[in-house]
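# Just a sequence and a predicted model for now, questions to come.
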Amino acid sequence: MVRTLITPSTQVGLSTSPGKPRALPGEAFVPERATPRAPAARPRRKGLRHPLSLPVLLFAMTLGLILLHQGRLVEYFFPLGAFGVALVLYWRSPAHYIGFVCWLFFLTPEVRRLADFVNGSFNQQSPIMVATLLAVSLTGLTLLKHVSLLGQRRAAPLVLIVIALLYAFVVGMAQVGPAAATFTLINWLYPVMVAFYLTVTWRHYPDYHRVLLKTFIYGGLLMSLYGLLEFVSPMPWDAFWLISSKMLSEGQPVPFGMRVSSTMNSCGPFAVTLMTILLMSLAARGKARIVLGCVGVPVLLLTSARSTWGGFAIALVYSFVMLDGKSRRRLMAGVLGLAVVAAPLMMIDQVAEPVLQRLSTIQDLGKDDSYQARAEFYKSFMSSALTDIAGQGLGTTGLGSKLSDDTASQARLNFDSGLMEVPFVMGWPGTLLYTTGIVMLLWRAYRASRQHPTDLLAVSGVGVAVAIFSMMVFINTLTAVSGMFFFLGVTLPVISLRYARERHGAVAAAPARF
């Protein structure tokens, strides 16, 4: 009988499953489901045999009701059904729960358009739009169950951010009332709660790696293809929505006349979502990723969202610097390949005209109305935003101001600077806490990705966070769906490193086999 010595070099090959080594710091990360016998393995819950069956059934039944012209029924069935599906996935499969939340953000606005179209009337306050908030609100249960985690160092940045939000909420209640302040608090808070949920369920990171990549790849393909169709030949329900909503900035409901918003509310949120998907897809493999890049990049250009173009470029530069040599070559080859594919499209006048027109405004800012308005905004609000010590509170800016009786707050609906909105809303105390928490999250995510550089999803996540944060110059991107992607980006690298270290420690502590 020969004893097998366990040395650092042989530990790399150890695994709880024969032939499937686990990822350790310094190794390439290969997501794999942990076995129950593995030391410190993720706790196994009674999972769903087919976790995708419930979401597919929900969307299929919703489509069936729309085909039957039961739009009013859809307004109540869809949010209640989405909450029910989210509740089951929340208890049974954390990764599929987060994936389902992403799908709701992707598709809920399109469900609302279809329901309004078959109803023949535009519902300004459609209950369908509550579906995403109902689903994501379940992360609040995690806070109640794991409130003791708030006292640990790993939760310190999130605690600082939450304290800042609660401070601004109290001030907002006094300024504009509970309705406006509460609505705004929800949009600022739920991205933070998603990050807390990921922090608690870090042992499921391999599932997050697998499920989120599939969600981004297939969700991005669906939305990109639909976006192309929307640009070339708008669907009747899309034209009906654009006319009824009176969103003049989205273009005209004619072929080659709309700024692409695909299945989402407007071109801005869709552009940030598609940018996130394209950056996260750098960690994927297979032909679907290539197809997504070929379709998604032209669609991103057709959104005409210049701030997102800039964020995407910053993230690509960051990823190029941080990736290893092989991944760097793959990225360069992908960028060159996309340029070759996109070149013929730019020769079509209807496609090239809106893109070139937006690019020309970057070169000649003096004739750019948007830039001039933003520059004037900075001049008028700079002093008030930086000298108001207490702040105006949540609900005085953004969509929540519509619920306020304060006419001045309603006039500040479009606050064209996230960097100015934070001090304006939170004052000096809240701004200090909020910015400290955000900077801590970014720094911690960067360090984690550097210590575990072979996990490409972690590196891509930091790139997404850097891109979204850089866009704060133009608009507040740390709230709502863009904020959720930011907090996903800064949390995934941290739980990836923690999972890898836990597995490494478990393997090192495993008894020798004889």
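Cool, got the structure.
# drop to CA atoms for contacts and neighbour counts, all remaining ones
OK.
# Show me what whatever helix or strand Ala465 lives in is packed against.
Following DSSP states H and E, one finds Ala465 within helix 456-470. Contact here means 3 or more Cα pairs under 8 Å, 6 or more residues apart in numbering; DSSP states H and E; on that basis helix 456-470 packs against helix 267-280, helix 306-322, helix 418-451, helix 480-509.
# take the one below as the second:
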Amino acid sequence: MKVRYYPYSLPPATKGIQISDARLTRIILVSFILLTAAGMLILPGRMRLAYPGLSFLVGAYLYFRNPTLYLGFTWWIWFLTPWVRRMIDWRAGWAEPNTTLLAPFLVTSITFFTFARYLNKFDRPYNFPFYLSGFGVFYGILIGFVSNGQNAVILAALNWFVPIFFGLHIAVGWRDYPKYRQMIQNTFLWGTVITGVYGIIQYLVAPAWDRFWLQNVFELGNTSFGRPEPFQIRVFSTLNSPGPFAIMIMAGVLMLTSLRWKGVLFSIIGYLNVLLTAVRAAWGGWILGILVVFAASKPRMRKRMTISFIVLVTCIVVIATIEPFSSIILNRVETLGDIQGDGSYQARVAEYLKILDASLFEFVGNGLGYEKDGLRVGFDSGILDLFVLLGWVGTLPYLGGLLIMLISLPKFVERHFDAVAVASLAISLSVFSQVILGNVFIGINGVFLWGFLGLLICAYRYYSHPSIAAFQLTEVE
């Protein structure tokens, strides 16, 4: 008797009315979308709890029954949840903190089961970096429980841990890499188009729900998003702020380099949004990413990339020099040549000089959830956050796990060309390069960093398998 093994899913039912997994999955996803839309219109206040709960249930079903679709669903929840929150607040009134924003953390935290399942295999070279960095976060949790409040530590732990869980989950699914690759390509193609188009509409029109949200953000003292008026907003599209959206759209346009001319066409939307966010760190990250893709590509692809890059730059320069786009873009570009007169730059330098000396002597660290004078401590630097919160004891293993992957994985790209793997390497390095100017280890930024590192390991293990390595590898489109 032949026994089937279901590594990610439960055995199919054998009695009663049979519904195929594909059909049931479509029913569940359509129902989720309709319930969310109806809830935002009819009972918006209750959706602050219902939306995270529904998201978690759908995510749990997909995790066990359709791991590939689970990846796409998780990315879309990260992309769209801040917009859902704004729609709910617009209808039901401002609420801060807002439980709606727990949805992506809950959906991604399901990958804790993968983390626990492979715990007895932590010493394997592919898994070890994730568990090494996870140890650094776990250390920060222990110190936080001793020094800080329990609730603060739990919320901070979600921010720090779920990206690592997600990255490991992708890495260990290497047998399904071709499916993962296609899902990631499709997700970021349509993610770039949809969020990019909305970002342009947001800049030109300033929808009522975005204006309402910005006005309340201003009352909390944050004026860095521009003004709640057309042509005055620093674009954040469906995300929560310009910084995360800039990283998301940067990742999108880098992933589109794996799609030939179709990717070039849709990249115009993405590049315009990168400029409209006015996040200079993302501009630098994008340049680094393009250089990585160019260096890792085959010679015949470099010619195509050069032509497409010239076309893209020409289109973007033309668009950026005409109103209504030129005012925000050119003003921000001019600050690149006047660093000494840049207030943002000067503020960061002052913060570094004030904190760096003290943080370098933080051997034990203050733990996750650290508060000072009643305010949650957080800096515009992932490095400062690591030393202040985790100390040397937690920072060394955390950075050690990351650096092991960032140093070793480019060698794989040199031997086995895969356009999506190359784009993943470019995205990972681009996000990490912004660590001095922002905390790229937590939340959606961390999901991009760890998620694409996990996809790189997934590709590496797939192509290293004897049954795959026996064939001559060709360019994957």
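Here it is on my side, so go on. No experiment lies behind these values; they were computed from the predicted model shown.
# circling back: where in the second structure does the helix holding Ala465 of the first structure fall?
Aligning helix 456-470 of the first structure against the second structure (TM-score structural alignment) gives residues 419-433.
# got the buried residues for the matching stretch?
Buried residues in stretch 419-433 of the second structure, counted by 16 or more other Cα atoms under 10 Å: 419-433.
# out of these, which one sits closest to Phe212 of the second structure?
Taking Cα to Cα as the measure, Phe212 of the second structure lies nearest Val431 of these, at 30.4 Å.
# Enumerate every residue touching the residue nearest to the closest one when sequence neighbours are not counted.
Nearest residue to Val431 of the second structure in three dimensions, chain neighbours excluded: Leu449, at 6.1 Å (Cα to Cα, 6 or more residues apart in numbering). By Cα atoms under 8 Å, 6 or more residues apart in numbering, Leu449 of the second structure lies in contact with Pro163, Ile427, Ser428, Val431, Phe432, Val440, Phe441.
# got the residues you listed as JSON lines, with distance to Arg85 of the second structure columns?
Shown next, in JSON lines, are those (distance: Cα to Cα, whole Å):
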{"residue": "Pro163", "distance to Arg85 of the second structure": "21"}
{"residue": "Ile427", "distance to Arg85 of the second structure": "27"}
{"residue": "Ser428", "distance to Arg85 of the second structure": "28"}
{"residue": "Val431", "distance to Arg85 of the second structure": "25"}
{"residue": "Phe432", "distance to Arg85 of the second structure": "28"}
{"residue": "Val440", "distance to Arg85 of the second structure": "23"}
{"residue": "Phe441", "distance to Arg85 of the second structure": "23"}
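# farthest-separated two in those residues?
Among the contacts of Leu449 of the second structure, Pro163 and Ile427 lie farthest apart (Cα to Cα), at 14.9 Å.
# taking the helices and strands packed on helix 456-470 of the first structure together, which one is wrapped up most tightly?
helix 267-280 (a mean of 25; mean count of other Cα atoms under 10 Å).
# and it, which stretch of the second structure?
Going by TM-score structural alignment: helix 267-280 of the first structure matches residues 242-255.
# How about stretch 171-191 of the first structure?
Counting by TM-score structural alignment, stretch 171-191 of the first structure corresponds to 143-163 in the second structure.
# Return the set of buried residues in the matching stretch.
Going by 16+ other Cα under 10 Å, stretch 143-163 of the second structure has these buried residues: 143-145, 147-148, 152-153, 156-163.
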